[in-house]
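J.: dropping a prediction and its sequence here:
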Amino acid sequence: MGWKLFKHAFQMVTGNLHAALRATLVPMLILAGMFVLIIMGWDQSLGQPSPVLLFLVPAILIMCIVLFPLIAITWHRYVLKEEFPRWIPRLGDKRIGAYFWTSVLIGLILMIPSMIISTIVSALFWASLEEAALNGQQDILQFSISGVLAGILMGTLAGFLWMRCALCLPAIALNEDENFGIGASWSKTSGVSKDVLVFAFFLAVLNVAASFVPIMIGQVVVRDILSIVINWFTFMIGLSALTTLYGHLVEKRPLID
């Protein structure tokens, strides 16, 4: 089911691009505009931040706290409740706070295992390079391959843990989270843990492969725009997979090809 889940999430985004843009375009433009203001607020002549940044940096953090949960809630409800997204989202949704703080809690819970995984993978990565250097085989290609494999491995394990814990987030979006927390998410996904791992692997491969595309573009503006589009697409695939998994495991919907 892991490949089917990935394929379904991929097709959910590509087949509903209009709805995906309605759910994300305005929030993303707001964030992009604030990042541009931050760049412009840096005094290039002095190499120091201007006073305006004292306002912009906290403001963009607050907007991220509000807008990313809002995008996720909108998409969950579009897929599971068929509520078509508005171009201008409602910012007063009380579920935004619950969604954000639950996401933070999941991140804190996963911090220690993620650090352990990162340490082990990094150690294996550098050990392989040192062994290659001792054998006189170290080159750029081997370094790149080792880095790609390390990135895929870390992405797979991190994605797996997140998906196992985060099934409660769509429940928050649907106001059905009263008895459905992080522990229930882990229990509910225990029967499909191998499938979640397979999905996380494919998503990690996509993320790593997509990260190389902007590097091959010479023009800075085009590269930056392309990078934003790719990150948006992979973010929406992960969100779609979480939504699909909730619909399949909790609402007992069939996973249609």
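T.: Sure thing, it's come through.

J.: every contact and neighbour count from this point should use C-alpha atoms.
T.: Will do.

J.: please, where are all the strands along the chain?
T.: 42-43, 48-49 (DSSP state E).

J.: got another, please set it beside the one above:
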Amino acid sequence: MNARTAHPMSGADVLLQLAMAVVGVWVAVAWHRYVLLEETSGPIPPFHGKRMLAYFFTALIVGLVLGFGAGLVGALVGLLTFNLMPLFVVAVFAILVCVIWVFYRLSPLLPAAALGESLGVKAAWAATEQISGAVLIAALILALSAMGLGLVVVFAVFPLSTLLGMALIAALQWAYSMVGISILTTVYGISVQGRSL
């Protein structure tokens, strides 16, 4: 069996993922600008291509740096605790918490890219110092609830209907993406623009 036979929809899958990424960035940039700049539009949000590219590359760089760092630490933890599974699980969870915390400390970089504002890593880190604890709690609640609902769908819905399970997973991903975008917008509004909650 060759690769084409094994994965007949691989090209379509790539195009679908690309389209979903473009739509996701489009929505994120439009939402940041709507809330933070009060930019109004019609039923279709404006397509800010330059801002979308800036947003995408900012998210990509932050994601790669955090992923690389978490991977290195995770590999080291795995080597040190490979015979101690409970300790390994605790360590992995701690790494996840740290990654989420660092991401939200740097999260103003994303709305800034959407708005076309100049904001460096040090400035983003300093701006979120006062609210880092609250943001981390919100992020953890979001992550744990998403994980819990995902497990329910996988173990309770998928055995009944694969199609329904896939539809629910897609709906959850979209809903939590919107909640995540709203958190980023709120963090930027409070920490950078000085808005009240």
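T.: Received the coordinates, thanks. It should be emphasised that the depicted structure is a prediction, and the values quoted were computed from it without experimental measurement.

J.: TM-score of the superposition?
T.: The TM-score (TM-score structural alignment, normalised by the length of structure 2) is 0.79; 191 aligned residues with a CA RMSD of 3.1 Å.

J.: tabulate the strands of structure 1 (CSV), appending mean neighbour count and distance to residue 140 of structure 1.
T.: Output for those, formatted as CSV (neighbours: other CA atoms under 10 Å; distance: least, CA to CA, whole Å):
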stretch, mean neighbour count, distance to residue 140 of structure 1
strand 42-43, 14, 35
strand 48-49, 12, 36
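
J.: mind putting those strands in JSON lines, distance to residue 171 of structure 1 included?
T.: Listed next are those as JSON lines, based on distance: least, CA to CA, whole Å:
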{"stretch": "strand 42-43", "distance to residue 171 of structure 1": "41"}
{"stretch": "strand 48-49", "distance to residue 171 of structure 1": "42"}
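
J.: and these: which comes nearest residue 232 of structure 1?
T.: Smallest distance to residue 232 of structure 1 across the strands of structure 1 (CA to CA): 26.2 Å, for strand 42-43.

J.: report all helices and strands that that closest one contacts.
T.: The contact analysis (3 or more CA pairs under 8 Å, 6 or more residues apart in numbering; DSSP states H and E) places strand 42-43 of structure 1 against strand 48-49.

J.: mean shift of the strand it packs on relative to structure 2?
T.: Mean deviation of strand 48-49 of structure 1 relative to structure 2 after superposition (mean CA distance after the TM-score superposition for structure 1): 3.5 Å.

J.: and that strand, how far out from the chain middle?
T.: Here strand 48-49 of structure 1 is found 31 Å from its chain centre; the criterion is CA atoms, centre = their mean, to the nearest Å.

J.: so which elements touch it?
T.: Here strand 48-49 of structure 1 touches strand 42-43, going by 3+ CA pairs under 8 Å, 6+ apart.

J.: now for the equivalent of residue 152 of structure 2 over in structure 1, how many residues are close by?
T.: Here residue 152 of structure 2 is matched to residue 213 in structure 1, going by TM-score structural alignment. Residue 213 of structure 1 is flanked by 13 other residues according to other CA atoms under 10 Å.

J.: any idea how far residue 213 of structure 1 is from residue 231 of structure 1?
T.: 11 Å (CA to CA, to the nearest Å).

J.: residue 57 of structure 1 too?
T.: Following CA to CA, the distance that separates residue 57 of structure 1 from residue 231 of structure 1 is 21 Å.

J.: repeat for residue 83 of structure 1
T.: In terms of CA to CA, residue 83 of structure 1 sits 24 Å off from residue 231 of structure 1.

J.: cool, and residue 253 of structure 1?
T.: Distance from residue 253 of structure 1 to residue 231 of structure 1, by CA to CA: 28 Å.

J.: one more: residue 122 of structure 1?
T.: Taken as CA to CA, the span from residue 122 of structure 1 to residue 231 of structure 1 is 24 Å.

J.: hmm, residue 172 and residue 181 of structure 1 touching each other?
T.: No: the criterion here is CA atoms under 8 Å, and residue 181 of structure 1 misses it with residue 172 at 9.1 Å.

J.: quick one: which of the two has more around it?
T.: Set side by side, residue 181 of structure 1 and residue 172 show more neighbours around residue 172, with 20 against 17, by other CA under 10 Å.

J.: which residue sits closest to the residue mapped onto residue 85 of structure 2 from structure 1, ignoring its sequence neighbours?
T.: For residue 85 of structure 2, the aligned position in structure 1 is occupied by residue 128, per TM-score structural alignment. Take residue 128 of structure 1 and drop its neighbours on the chain: the residue closest to it by CA to CA, 6 or more residues apart in numbering is residue 146, 7.8 Å away.
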